[in-house]
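Asker: Got a sequence here, can you build the structure:
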Amino acid sequence: MSAPSAYRGLSLWHETAGDPLVPRPALAGDVTCDVAIVGAGYTGMWTAYYLAQARPDLRIVVLEAETAGFGASGRNGGWCSALFPASFEKLAAMTSSAAAAAQHRAMRASVDEVIRVADAEGIDADLAKGGTLVLARTRPQLARARAEAAAATASGADDVTLLSAAEARSRLNATGVLGATYTPDCAALHPAKLARGLAATVERYGVTIHERTRVTAIRPHRAVTERGTVHADVVVRATEGYTAALPGLSRAVIPVYSLIVATEPLPSSVWDEIGLARRETFSDHRHLIVYGQRTADDRLVFGGRGAPYPFGSRIAPQHERNEKVFAKLRTTVVEMFPVLHGTRFTHAWGGPLGIARDWCASVGLDTGTGLGWAGGYVGDGVSTTNLAGRTLRDLVLGASSELTALPWVGHRSPDWEPEPLRWLGVNVGLSAMTLADGEEQLTGRPSLLARAVAPLLG
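Answerer: As a prediction, this is how the structure comes out:
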């Protein structure tokens, strides 16, 4: 990137953030601080925010290769949800049912905490807590919806409601709706406004952000950059989908691209037909994930997986634009909402999200080396990063708390397979999920293919 205009072209969100996106000064040589944070996305900003609030005396330096909110934090689908990438069953198997339930409660609370901070700090991120509708549009999808609601009840949660076809269509009038699940624990938002607002907020609290400062290595008590070394008691890695570029971490977290399209602002007559009156976020129970929201300026934003995983976990701008995937997304959303026929799609973009081998996000701090980390959110990071920031605050300050006792704290995911096995496995898995959805539409039965590749995809 060479100019603010290039940053504005990253996504609809960057273009409409109301921010000139002028880069902050780069690092100008070696410095010493208390806490160095690598990455100015949500994880880095939330960690800096809570540390600066708890200990105003701390010298905190954030290092960012591009500009705050450049990556997934500024480009995502705008869901602040209580979703955690590892299932309740997986977390319970790792520890206990009680610990898994505590993680779920913490995730639900994190949605409200994001809203609280945005309000308290005057960050206008177009937040609307309308919840999430996940439609069932085939018989196998309906079976999964019923199973999800039953599992939530069995775990003691009260946050998943099974809707009838009529109830679901009254809120989101898509084609072929047989039912849906609904949870209130999600807010639609403008991700770049939140990211940029958090960056400005932490600066007011005394945090220093150096942009255009690429970290080339993270070592005990040091973050090495092209412009100097930052020495710190604690160095926090908050790099998510960009983690594989760091030495020694090429197999820790892989980048998988998620792509998004957006319509022009739609008239009220179209929204009267579609629904989403409370700006609910939405998806359906297919295998290959899709997601959408109604923006504050009445656009429909719709995204999904399906872009190929790049060999060697390479991050490159060309992976952010896949015309075949963009076309599929536009076709899919028009098929779901025929009223969109003839609608102009004004924006298309994408970016990498981070996936750990066991699909379980983690946060932790090695007190011996001073190295902290958080990540592996699998696209569920808008609220999970907030929980990570509060947890890292407690870990850095040496405080035992309910947050530091959660099951994801200190979790170590196994490494991904070496290439070419990683490239083959991930891309076969992505293709299989697409085929599995087609299989279910044809047979009306749960996909055997999806069951076969499930272990590969965590």
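
Asker: Every contact and neighbour count from this point should use C-alpha atoms.
Answerer: Will do.

Asker: neighbours around Phe311, how many?
Answerer: 15 (other C-alpha atoms under 10 Å).

Asker: Buried ones in stretch 265-275, by neighbour count?
Answerer: 265-266, 271, 273-275 (16 or more other C-alpha atoms under 10 Å).

Asker: Out of these, which comes closest to Arg214?
Answerer: Pro265 (36.8 Å; C-alpha to C-alpha).

Asker: What sits closest to that closest one if chain neighbours are left out?
Answerer: Spatial nearest neighbour of Pro265, chain neighbours left out: Arg299 (4.3 Å); criterion: C-alpha to C-alpha, 6 or more residues apart in numbering.

Asker: Which neighbouring residues are in contact with Thr404, exactly?
Answerer: 391, 394-395 (C-alpha atoms under 8 Å, 6 or more residues apart in numbering).

Asker: Filter these down to just the buried residues.
Answerer: 391, 394-395.

Asker: Also this sequence, please, to line up against the first:
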Amino acid sequence: MPRISAAARTPVNGRVSHWFTELPAPRAPLPGDRDADVCIIGAGYTGLWTAYYLKQADPSLRIAVLEARFAGYGASGRNGGWLSGLAPGDRNRLARRYGRESVLAWQRALNEAVDEVIAVADREGIDCGAVKGGTLQIARTRAQAARLAAEVAEERAWQVEGITELSKDEVRQRIAIDGVLAGYHTPHCARIQPARLVRGLADAVERLGVDIHEDTPAVEIGPGRVRTPAGTVRAPVVLRATEGFTARLPGLRRRWLPMNSSMIVTEPIGPRLWASIGWQGRETLGDTAHGFFYAQRTVDDRIAIGGRSVPYRFGSRVDRDGAVPERTIARLTAVLRTILPQTRDVAIAHAWCGVLAVPRDWQATVSFHPATGLGEAGGYVGHGVTAANLAGRTLADLVLGRRTPLTGLRWVGHRSRDWEPEPLRWLGVRGLYLAYRAADRHEATGRAATSPIARLADRITGKP
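Answerer: Reported below is the predicted structural model:
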């Protein structure tokens, strides 16, 4: 059994993730009925970036942000810390519908958004631990190596610059990963401490004059108003930025599926062990398995690693403050020990989970309807840290009625169909991930091509 501290098994002092080393004093809830020019539901990356760019463009705007718990409580404070240009959707599917050039523009905008976030953090004095070391993607089986080569070709086809293919020895010169066969590196990613970014962003928008009301859940959203237990906010513009918690809102249960992802983090690792591991470039690290992992070397010299364990809860339920079952901790610990056996004696300090939003066609969206004043952004399928910045800037332009290159990007106005009712939703997602685990076991036998089990699962669920 892995060494697991007591803190790893349960949420620590309401922190919901390791990234919250401490929680600041809570902001006051909505004091009662009020008026605003813009009301934003959700104080995560999307809501806060939208407020930031709106207020920068028009300081006279009265903006109220409503948050059910506290700023960063959701995926913005629980994610893997990949500030990455990864596209939150299927580029090939979008290209077939809208044309290749429009998708190329979207990909360029995502890559540029990585630098935009870092620039704003520097300007606003947000110490989010950003190191733009890129991403190291690896393969540990022959089938994974085939998919990795296809990924390289795909990225180059979408004109993602700076891709470097790596032999197993070149991978191990960066990080001493056990059993690696091949890899590639892309420069379009920075390692960050995600809670520092979201909390710093919240402070920055408050300095601009935005009101953030924490402990204020929205219970009803409509044109011109948002009702909460504490009162009603009346505003001609109402923007929803609720991501994985969208299913909790009336009428939106099947809009986006709340997919669960879990993480663990080790105790701090000393210099001698780091010398045997490497990881001096602070690259984010992932693989091409179907049951993939994602990892980083943290600001405080730990290893944080995540993946899917309990991917979906029946009825679109969400976790309770990030608590995870012990079997999830054991599974992620086994992944860490397998790829980096040097860590076998390093204890696991903390574990947590959170939900991300997955539309039925796995395609994120930004939309605003001037006639009703209602807008939304999200559905980032796990690639939201950077995409939320681009979405926030885009949503701000849409609200202000500005025609810009961002408002012409093809995720604007995209609408996916709703997910199936239960129990089909639960059966489909559970079946998908059981199939992926079976496919990984199948490929571990040495086959050179992707398992037909995974191909069938992708086809049935529509996953890109």
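
Asker: Next, the TM-score between them, please.
Answerer: After superposition, the two chains reach a TM-score (TM-score structural alignment, normalised by the length of structure 1) of 0.96; 451 aligned residues with a C-alpha RMSD of 1.4 Å.

Asker: circling back to that earlier point, now do the residue nearest to Pro265 of structure 1 against Arg279 of structure 1, distance only.
Answerer: Distance, Arg299 of structure 1 to Arg279 of structure 1, by C-alpha to C-alpha, to the nearest Å: 11 Å.

Asker: Comparing the two, which residue is more hemmed in?
Answerer: A count of neighbours by other C-alpha under 10 Å puts Arg279 above the other of Arg299 of structure 1 and Arg279, at 22 against 18.

Asker: What's the match for that one in structure 2?
Answerer: Using TM-score structural alignment, the partner of Arg279 of structure 1 in structure 2 is Arg282.

Asker: same check, this time on Val215 of structure 1
Answerer: Aligned partner of Val215 of structure 1 by TM-score structural alignment: Ala218.

Asker: now His341 of structure 1
Answerer: With TM-score structural alignment as the criterion, His341 of structure 1 matches Arg344.

Asker: burial of the residue nearest to its match when sequence neighbours are not counted, as a residue count?
Answerer: Among residues not flanking Arg344 of structure 2 along the chain, Arg337 sits closest, at 5.7 Å (C-alpha to C-alpha, 6+ apart). Neighbour count of Arg337 of structure 2, defined by other C-alpha under 10 Å: 16.

Asker: contacting residues for Pro217 of structure 2?
Answerer: 66-69, 228-229 are the contacts of Pro217 of structure 2 under C-alpha under 8 Å, 6+ apart.

Asker: can you do 7 Å?
Answerer: Pro217 of structure 2 makes contacts with 66-68, 228, as judged by C-alpha atoms under 7 Å, 6 or more residues apart in numbering.

Asker: helix or strand for it, which one?
Answerer: Here Pro217 of structure 2, judged by DSSP states H and E, is contained in no helix and no strand.

Asker: could you measure it against Tyr380 of structure 2, distance?
Answerer: Distance, Pro217 of structure 2 to Tyr380 of structure 2, using C-alpha to C-alpha: 22 Å.

Asker: Helices along the stretch 1-150 of structure 1, start to end?
Answerer: Shown for the stretch 1-150 of structure 1, the helices assigned by DSSP state H, counting those that start in this stretch span residues 4-8, 12-15, 42-54, 72-75, 88-94, 97-120, 139-154.

Asker: To Ala174 of structure 1, which of those helices lies closest?
Answerer: helix 139-154 (14.4 Å).

Asker: Over which residues of structure 2 does the closest one lie when aligned?
Answerer: Here helix 139-154 of structure 1 aligns to structure 2 at residues 142-157, judged by TM-score structural alignment.

Asker: distance from the matching stretch to structure 1 after superposition?
Answerer: Here the mean offset of stretch 142-157 of structure 2 against structure 1 after fitting is 1.3 Å, by mean C-alpha distance after the TM-score superposition for structure 1.

Asker: in that stretch, what's buried?
Answerer: Neighbour-count burial for stretch 142-157 of structure 2 flags 142-149, 152, 155 (criterion: 16+ other C-alpha under 10 Å).

Asker: out of these, who's nearest Asp458 of structure 2?
Answerer: Nearest to Asp458 of structure 2, judged by C-alpha to C-alpha, of these is Arg147 at 14.3 Å.

Asker: OK, contacts around the nearest residue to the closest one once chain neighbours are set aside?
Answerer: Spatial nearest neighbour of Arg147 of structure 2, chain neighbours left out: Thr288 (6.8 Å); criterion: C-alpha to C-alpha, 6+ apart. Thr288 of structure 2 sits next to 138-139, 144, 147-148 when contact means C-alpha under 7 Å, 6+ apart.

Asker: just Ile177 of structure 2 next, same as before
Answerer: 339-340.

Asker: same thing with Asn427 of structure 1?
Answerer: Taking C-alpha under 7 Å, 6+ apart as the test, what Asn427 of structure 1 contacts is 308-309.

Asker: Now which residue in structure 2 aligns to it?
Answerer: Structural alignment (TM-score structural alignment) places Asn427 of structure 1 against Arg430 in structure 2.

Asker: buried stuff in the host helix or strand of its match?
Answerer: If you go by DSSP H and E, Arg430 of structure 2 is part of helix 424-443. The neighbour-count check on helix 424-443 of structure 2 (16+ other C-alpha under 10 Å) flags 425-426, 428-430, 432-433, 435-440, 442-443 as buried.

Asker: pretty sure Trp426 of structure 2 is touching Pro311, no?
Answerer: No: between Trp426 of structure 2 and Pro311 there is no contact under C-alpha atoms under 7 Å: 9.6 Å.

Asker: Could you look up the SS state of Asp227 of structure 2?
Answerer: In this structure residue 227 of structure 2 is Arg, not Asp. Here Arg227 of structure 2 takes the strand state, with states given by DSSP: H, G, I helix; E, B strand; the rest coil.

Asker: hang on, isn't it packed against Ile221?
Answerer: Yes: judged on C-alpha under 7 Å, Arg227 of structure 2 makes contact with Ile221 at a distance of 6.5 Å.
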